[in-house]
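Q: Sequence isn't available, so here's the structure alone:
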C-alpha cells in the first residue's frame, strides 16, 4: 500500500497533458528513476548498500533516484518494531550530496504513512525541513490531481512540524503542488501557467516558485517556452527565478548539472548555475525570525537579489 506502482508514473495513467513524445519520455523516465531508487533502498541491507545502484542512474535522473531511496528509507524508519535510523545514516553517506532531494523524498513517505507515525520522520535541519512538506505537496498533486490541482484543495491547520508555524505549512505544500504542476501540465509552459492562474491570487506566488524549480531541475522546455513561462508569471517572476536558483543549487550540490540547468537559470533567473548557487549560499539565513521561518526569509532574500540583478 505504501509503495508507488510503476504504472502510476505513466502520463496516460495519471491523465497529465501530453505535449509531445519527448516530454512524455522525460516525465516517465523521471518516475522510473524514482522507483529505481525506491527499490534499491527498500531491498538493501543498509543505506550504504543501495548507493552503487543509485550511482548507476544517469546523472540527469540520478537525483530522482536518491529522492525515491529517501522515501523508501523513511517508510522503513516509520514502520513499527525495527530500527529508525536509516534516513539519518543515508544522509551521513552519499545521500548528503542529495540532501535537498532526500528531504523531498521524506515528504513522499509522509503522504503514504498514517499521521501517528510522522514523529518517526527524520528531518533535523530546521531550514530544510520545509522541503518535506514540498515533497508532500508534490505527492498529493501528482497522485490526487483532481482534488489538489483542479479543485485547488488547500490543507488547513497542518500538524507537522509539531513546533510549527502551522500557517507556513500551507505555503510549503503549495510550493510542492506548483512543482508537480510542471508534470501535470506535461512541461508545456502555457498549460502550466493556465493551471496556476486558476488558483486564488494569494497562492500563485508559491505555485509559480515551485513550477520554476521543476522547470529547471526536471527540464522539458526549450528557451522560448521558458521565456513564455516567465512572461506568464508576471509579478511572480522573482519567485520563478528563486525556484530556478534552488534547482541549480540542488544539482550543483550533487554534482549533477546538465546543459538544461544552465539554459533554465539563464532564462528564468538571469544567472549561470554557479552564480545562482552562490546567491543561495550568500543569502542562507542563520535562523528563524519571530514572525516567519528562516526558509521563507531565505526564499524571499534570493528572490529579491535576483529581482535586483534583473533590473541591473
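A: Received it, and whenever you're ready, just let me know what you need. For clarity, every value in this text was computed on a predicted model and none was experimentally measured. Numbering: from 1, shown residues only.

Q: Please make it C-alpha for all contacts and neighbour counts, starting now.
A: Fine.

Q: Residue 150 versus residue 257, what's the distance?
A: 33 Å (C-alpha to C-alpha, to the nearest Å).

Q: Between these two, tell me which one has more neighbours.
A: The neighbour count for residue 257 versus residue 150, taken as other C-alpha atoms under 10 Å, is higher for residue 257 (20 against 14).

Q: mind checking the SS state of that one?
A: For residue 257, the secondary-structure state derived from DSSP: H, G, I helix; E, B strand; the rest coil is coil.

Q: Touching, it and residue 248? I think so.
A: Yes. Residue 257 is within contact range of residue 248, at 7.5 Å (criterion: C-alpha atoms under 8 Å).

Q: who are the neighbours of the strand or helix carrying residue 141, in terms of helices and strands?
A: When elements are assigned from DSSP states H and E, residue 141 belongs to helix 130-143. Helix 130-143 sits against helix 99-112, helix 166-184, with contacts defined as 3 or more C-alpha pairs under 8 Å, 6 or more residues apart in numbering; DSSP states H and E.

Q: now for those, which one comes closest to residue 55?
A: Nearest to residue 55, of all those, is helix 99-112, at 14.6 Å by C-alpha to C-alpha.

Q: And for the closest one, what's in contact with it?
A: Contacting residues not belonging to helix 99-112 are listed as 2, 63-64, 66-72, 74-75, 91, 95, 118, 121-123, 128-129, 131-140, 250 [C-alpha atoms under 8 Å, 6 or more residues apart in numbering].

Q: quick one on the thing from earlier: make TSV from the helices and strands packed on helix 130-143 and add distance to residue 193 to it.
A: Converted to TSV, the helices and strands packed on helix 130-143 look like this (distance: least, C-alpha to C-alpha, whole Å):
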stretch	distance to residue 193
helix 99-112	23
helix 166-184	9
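
Q: put this beside the first:
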C-alpha cells in the first residue's frame, strides 16, 4: 500500500548551494549531499510504494547510505500515520518490523521529523516506539527544523530563552547534528555558530555534531584537529555523540571506515568499546523509569565514561 496522501520531497532539498549551505569543501559537500539524497529516496520510495516493496527499493543502496534512507522512510511512515490518525497496525509499525533491528536509531530520528508538521510530542503520544530510543524523536525534530526551515527559523531558535527542560536540550542535539550539514563539515564555522548560542546549550550542540561526524562522515584532518581541541563538558559531549554513532552503525552490522576513524578520534576508543559504553549505560538506566530523564541519564553516563578517555 502506498502513502500518496503525503507530498513528494524534491531533490533540490539536498542541493547545498540552493539551500544556502556552505559549499567550499567539495569532497564533504558531495558526501553529505549524497546522505541527504538517500533520506529523500527513502521518504519518496515509501510514499510511492509503501512498506511492502521498500527493502527491494532501498537495500541496493550503498550500505553507508541505507540508514539515511530508512530514516527518510520513517519520516514518511510517521507522517502518514499522524495524518490518518492511525495508532494500531500503523505504517511505522510495519516499517519497524521490516528494518527496526538494523536501523533503530535512525528510524526513531526519522519519526521525529514529524516535528515539521506537528508538535514533536505528537509522535511520542501516537507511535509504538522503543522506551529508551523514543526520545531520539526530539533530536530528529531539532535536525529537521534546522535543516529545512532555513536561516530565519535558526535565528529565532538561537535567540529563544534557554530552558534546561530535557526536551529542549535534546532538541539542541538535533540542531547540532544539522549544523554539520549546513556548515558542510567546517568545524571552525560550526564552532563560531555554537558560540552564538547560550553557554548552557553548547555541550548539547556538540553532542549532535559528534554524532553527525561519525555517522555521516566528511571530516578531514583539519576538522578533527579543531574538534579534538575542545575541552571539558563540550569534549565529553562530542565523544558521547560519537558513541551514539558507533551504536547506530554497529546495530546495522556495517561500520564504515569513516565511523571507525571518527570514533577513535573523538571518543578515544575503538568502535566496539564505544558501543559497550552505550550498552552498559542503557542497562543501568533500564532499571528505572525510561522517561526523558532516564534518556538524559543514559547520555550523561556515557559522557562520564568518555571523559576518562578524551
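A: That came through, no problem. Only a predicted model underlies this, so the values are computations on that prediction, with no experimental measurement involved.

Q: before we move on, back to that, okay, the helices and strands packed on helix 130-143 of structure 1 in CSV with mean neighbour count and distance to residue 229 of structure 1 next?
A: Formatted as CSV, these follow (neighbours: other C-alpha atoms under 10 Å; distance: least, C-alpha to C-alpha, whole Å):
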stretch, mean neighbour count, distance to residue 229 of structure 1
helix 99-112, 27, 24
helix 166-184, 26, 11
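
Q: Once you drop chain neighbours, what's closest to the residue opposite residue 178 of structure 2 in structure 1 once aligned?
A: For residue 178 of structure 2, the aligned residue in structure 1 is residue 180 (criterion: TM-score structural alignment). Once flanking residues are discounted, residue 180 of structure 1 sits nearest to residue 138: 5.0 Å by C-alpha to C-alpha, 6 or more residues apart in numbering.

Q: can you check residue 93 of structure 2 too?
A: residue 128 (6.9 Å).

Q: mind checking the SS state of the one you found?
A: coil.

Q: Pull the number of nearby residues for it.
A: For residue 128 of structure 2, using other C-alpha under 10 Å, the count is 16.

Q: Give me the distance between it and residue 233 of structure 2.
A: 33 Å.

Q: Stretch 118-134 of structure 1: how far from the chain's middle?
A: What separates the centre of stretch 118-134 of structure 1 from the centre of its chain is 13 Å, taken as C-alpha atoms, centre = their mean, to the nearest Å.

Q: hmm, back to that, alignment lookup: the residue nearest to residue 180 of structure 1 to structure 2.
A: So residue 138 of structure 1 corresponds to residue 143, using TM-score structural alignment.

Q: Quick one: map residue 98 of structure 2 onto structure 1.
A: That one, residue 98 of structure 2, aligns with residue 93 by TM-score structural alignment.

Q: Other residues contacting stretch 233-243 of structure 1?
A: 193, 204-206, 208-214, 230-231, 265, 268-270, 299-300, 302-304, 306-307.

Q: With stretch 131-143 of structure 2 instead?
A: Contacting residues not belonging to stretch 131-143 of structure 2 are listed as 104-105, 108-116, 120-121, 123-124, 167, 170-178, 290-292, 294-295 [C-alpha under 8 Å, 6+ apart].

Q: which residue lines up with residue 71 of structure 1 in structure 2?
A: Aligned partner of residue 71 of structure 1 by TM-score structural alignment: residue 75.

Q: thought its match was touching residue 41?
A: No. If you go by C-alpha under 8 Å, residue 75 of structure 2 and residue 41 don't touch, sitting 11.5 Å apart.

Q: Comparing the two, which shows the higher neighbour count?
A: Using other C-alpha under 10 Å as the criterion, residue 75 of structure 2 and residue 41 rank with residue 75 on top: 29 against 26.

Q: Where does that one fall, secondary structure wise?
A: helix 63-84.

Q: Check the secondary structure at residue 49 of structure 1 for me.
A: Under three-state DSSP, residue 49 of structure 1 falls in the helix class.

Q: again with the one 5 residues further on
A: Under the three-state scheme (three-state DSSP), the conformation of residue 54 of structure 1 reads as helix.

Q: That one: how many residues sit nearby?
A: 28.

Q: list the contacts for residue 271 of structure 1?
A: Under the criterion of C-alpha under 8 Å, 6+ apart, the neighbours of residue 271 of structure 1 are residue 265.

Q: can you tell me which residue in structure 2 aligns to it?
A: By TM-score structural alignment, residue 271 of structure 1 lines up with residue 269 in structure 2.

Q: Can you tell me how far its match is from residue 125 of structure 2?
A: 37 Å.

Q: now residue 194 of structure 2
A: 31 Å.

Q: the more surrounded of those two?
A: The neighbour count for residue 194 of structure 2 versus residue 125, taken as other C-alpha under 10 Å, is higher for residue 194 (19 against 10).

Q: my guess is the more buried one contacts residue 204, does it?
A: No. Between residue 194 of structure 2 and residue 204 there is no contact under C-alpha under 8 Å: 10.0 Å.

Q: all helices of the stretch 151-300 of structure 2, in order?
A: For the stretch 151-300 of structure 2, the helices defined by DSSP state H, counting those that start in this stretch occupy 166-182, 187-195, 202-216, 221-227, 232-252, 257-267, 271-285, 292-307.

Q: Pull the contacting residues for the nearest residue to residue 139 of structure 2 once chain neighbours are set aside.
A: In space, and not counting its chain neighbours, residue 139 of structure 2 is closest to residue 174: 4.1 Å by C-alpha to C-alpha, 6+ apart. Residue 174 of structure 2 makes contact with 138-144, 205, 208 under the criterion C-alpha under 8 Å, 6+ apart.

Q: circling back to that earlier point, I'd like the distance between the match of residue 138 of structure 1 and residue 211 of structure 2.
A: Residue 143 of structure 2 is 12 Å from residue 211 of structure 2, by C-alpha to C-alpha.
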